[in-house]
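Q: Okay, sequence plus prediction incoming.
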Amino acid sequence: MLLRCLRWLRAKVVQRAERLLLHVLAAGPIPKHVAFVMDGNRRYARMNHKAISQGHSDGFLTLRRLLEACLRLEIRCVSVYAFAMDNFRRSPEEIDHLMHLAHDKLRELSQHGDILEQYGVRLNVLGKTSLLPEYVQEAIRHVESITRNNDRCVFSTPVSARKAELVVTAILNIHMSYSAQDEIATAVESAIHISLDNPSDIHITEKDVEDQLFTSLSRSPPLEVLVRTSGVKRLSDYLLWQCNENTQIHFVSAYWPDFGLWDFVPIVLNYQRKAWGK
């Protein structure tokens, strides 16, 4: 009994310390858009002698924790790479588990009182969703519909005076059945169709293409920080257009399910140091 009480007390102390840390960090410059390549679920599972499906489930818990931390930091937009188009090459059993996990967790996120409603977050699922099973598409339509009118984030910490004048929309982009090359090709195709409506001035610029990207259509701010876990140093066809000269890219050795606040804090501090150095 005593040991249980001590564990409870330790958890409460850690929780309060983390909230205080987030409150302090939020007083400095904060990126408007952070993206995560959630890599390493399978290697984490093998290392911990767990089923691959459990590795993916543990990864979702990490997503919830990191999303709440980002919202407490007043980060306006969070994007996550949940399922690449190339992932359809995996075993049918793993794909089936991932699809059912996506369905169940999308439904969970959309429940009354859950994190999206609590913080006023608008959720977008970006990618070629027509390739996903119909029951997943139905869950996507449901959660996008009920969060569509979320246009002001309810932060847990007081909004600073310099931010109070702004209407802040919190956005969670989940990229599923996604490929950056497909996104760019789709954007170019859309830009061409739009230009054909004015045949007297057919001229496509970079901005025309950028305006048709999934992230632009979802009204996401420019990408400022991208984090990839598991120690792999490549983008793997994720947000290739959005990763520009102003995007800070961080490769972290921790597997995604093990990635936590204390891995993320140095990344935020690095962003602040560079922002103050400008």
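A: Looks like it arrived, so ask away. Numbers count the residues shown, from 1 in each chain.
Q: can we go C-alpha only for contacts and neighbour counts from here?
A: Fine.
Q: Find the residue at the geometric middle of the chain.
A: Averaging the C-alpha coordinates of the chain gives a centre point, and the residue nearest to it by CA atoms, centre = their mean is Ser79 (2.6 Å).
Q: dump the residue contacts of that residue.
A: Residues near Ser79 by CA atoms under 8 Å, 6 or more residues apart in numbering: 33-36, 172-175.
Q: Save these as CSV, and put in distance to Tyr44 too.
A: As requested, the contacts of Ser79 are arranged in CSV below (distance: CA to CA, whole Å):
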residue, distance to Tyr44
His33, 27
Val34, 23
Ala35, 21
Phe36, 17
Leu172, 25
Asn173, 24
Ile174, 21
His175, 21
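Q: buried subset of these?
A: The neighbour-count test (16 or more other CA atoms under 10 Å) applied to the contacts of Ser79 identifies 33-36, 172-175 as buried.
Q: As a markdown table, those with secondary structure and distance to Asn150 would be great.
A: As requested, the buried ones among the contacts of Ser79 are arranged in a markdown table below (DSSP: H, G, I helix; E, B strand; the rest coil; distance: CA to CA, whole Å):
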| residue | secondary structure | distance to Asn150 |
| --- | --- | --- |
| His33 | strand | 17 |
| Val34 | strand | 19 |
| Ala35 | strand | 20 |
| Phe36 | strand | 22 |
| Leu172 | strand | 11 |
| Asn173 | strand | 14 |
| Ile174 | strand | 16 |
| His175 | strand | 19 |
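Q: before we go on, here's another structure to hold up against the first:
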Amino acid sequence: MSYFDQIDKSRIPQHIAVIMDGNGRWAKRQNLDRSFGHKEGIVAVRRAIEAAAKAQISYITLYTFSTENWKRPEEEVKALMALMIQAVASETPDLIKNNIRVKVIGEIDRLPDDTKKALDLCLEQTSICTGTTVILALSYSSKWEITEAMREIAADVKSGKINIDDIEESLIPQYLSTKGIPDPDILIRTGGELRISNFLLWQIAYSELYFTDELWPEFNEDSLYKAVLDFQNRERRFGKTSEQVSNNS
């Protein structure tokens, strides 16, 4: 029986976040340039999106390029940007066909103009779609996001839009890049590393964490459904006892 057949379709996670790690290591194992790993990573992105749509997962957020990635060699960054433009342009028709909407979060102003232009066109063309929403975290870091949120809150206090007493836990998400998007139910990281890497730190406070040794280019439909099945077999208590959770179910 496949992993897809095993998952409980009535308890599908609403939002899955993914740290896609291992493109470079995958290429090295094949004695190939790192750029080949990134190209295979794009193929894995397509598989993950299609698998999410098939399972009717509402949101999937992909950590595509972090603010720290700007520190990589200039040639690699340029190659990544060029690959992104190519991927967005080639994938947009299929995204529309499959009713998949694309959103972007991050410090977008740092992206090259041609990259932003390609993304803007994709966002516009897929905005009519009502199925799975794919959120690309580009030039993103959680510390940047939270810092920006604090600046906006401070500005709103200064202007009188809100009072200091209005600043509560429930207010913060309204100033984050993911405003209006539910927090991830599960965070998947490929590549065998056991860290969060500055990704959605506020949003994953109660997310289930799933780590796999698979390198991102190896990640496929079964990989995603295996993670979903693992998620469904966990007890999510949110600070409560097992007895309280059982009594409320």
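A: Looks like it arrived, so ask away. Treat the numbers as computed from the prediction; the structure is a model and nothing was measured.
Q: Alignment lookup: Gly215 of structure 2 to structure 1.
A: That one is not Gly; residue 215 of structure 2 is Leu. Structural correspondence for Leu215 of structure 2 with respect to structure 1 (TM-score structural alignment): Tyr255.
Q: Equivalent analysis for Asp230 of structure 2, please.
A: With TM-score structural alignment as the criterion, Asp230 of structure 2 pairs with Asn270.
Q: so its match is in which element?
A: With secondary structure defined by DSSP states H and E, Asn270 of structure 1 is part of helix 261-276.
Q: got the buried residues for that helix?
A: Taking 16+ other CA under 10 Å as the neighbour-count basis, helix 261-276 of structure 1 is seen to contain the buried residues 261, 267-268, 271-272.
Q: hang on, the earlier thing: show the contacting residues for the match of Asp230 of structure 2.
A: The neighbourhood of Asn270 of structure 1, defined by CA under 8 Å, 6+ apart, contains no residues.
Q: one step back: so the match of Leu215 of structure 2 is in contact with Arg46, correct?
A: No. Under the criterion of CA atoms under 8 Å, Tyr255 of structure 1 makes no contact with Arg46, lying 11.4 Å away.
Q: So which of those two has more stuff around it?
A: Under the criterion of other CA atoms under 10 Å, the comparison of Tyr255 of structure 1 against Arg46 puts Tyr255 first, with 22 against 13.
Q: How about the secondary structure of Val209 of structure 1?
A: Look at Val209 of structure 1: counting by DSSP: H, G, I helix; E, B strand; the rest coil, its state is helix.
Q: Please say which position in structure 2 it maps to.
A: Superposed on structure 2 with TM-score structural alignment, Val209 of structure 1 falls opposite Ile172.
Q: Tell me where structure 2 has strands.
A: Defined through DSSP state E, the strands belonging to structure 2, from first to last, are 15-19, 59-66, 101-105, 133-140, 186-189, 208-211.
Q: Which part of structure 1 matches the second one?
A: The reference is to strand 59-66 of structure 2. Residues 77-84 of structure 1 are where strand 59-66 of structure 2 aligns, with TM-score structural alignment as the criterion.
Q: Could you do the fourth one as well?
A: Counting by TM-score structural alignment, strand 133-140 of structure 2 falls onto residues 171-178 of structure 1.
Q: Quick check: closest non-adjacent residue to Val121 of structure 1.
A: The spatial neighbour of Val121 of structure 1 that comes closest, neighbours along the chain excluded (CA to CA, 6 or more residues apart in numbering), is Ala170 at 4.8 Å.
Q: how near is the one you found to Thr205 of structure 1?
A: Distance from Ala170 of structure 1 to Thr205 of structure 1, counting by CA to CA, to the nearest Å: 29 Å.
Q: Who has more neighbours out of the two?
A: In this comparison of Ala170 of structure 1 against Thr205, neighbours counted by other CA under 10 Å, the higher total goes to Ala170 at 26 against 9.
Q: which residues touch that one?
A: So Ala170 of structure 1 contacts 71, 75-77, 119-122, 150-153 (CA under 8 Å, 6+ apart).
Q: all helices of the stretch 51-200 of structure 1, in order?
A: Listed in chain order, the helices found in the stretch 51-200 of structure 1 under DSSP state H, counting those that start in this stretch are 52-72, 92-109, 115-119, 134-147, 161-164, 180-196.
Q: Give me the buried positions along the last one.
A: With burial defined by 16+ other CA under 10 Å, the residues of helix 180-196 of structure 1 counted as buried are 180, 183-184, 186-188, 190-192, 195.
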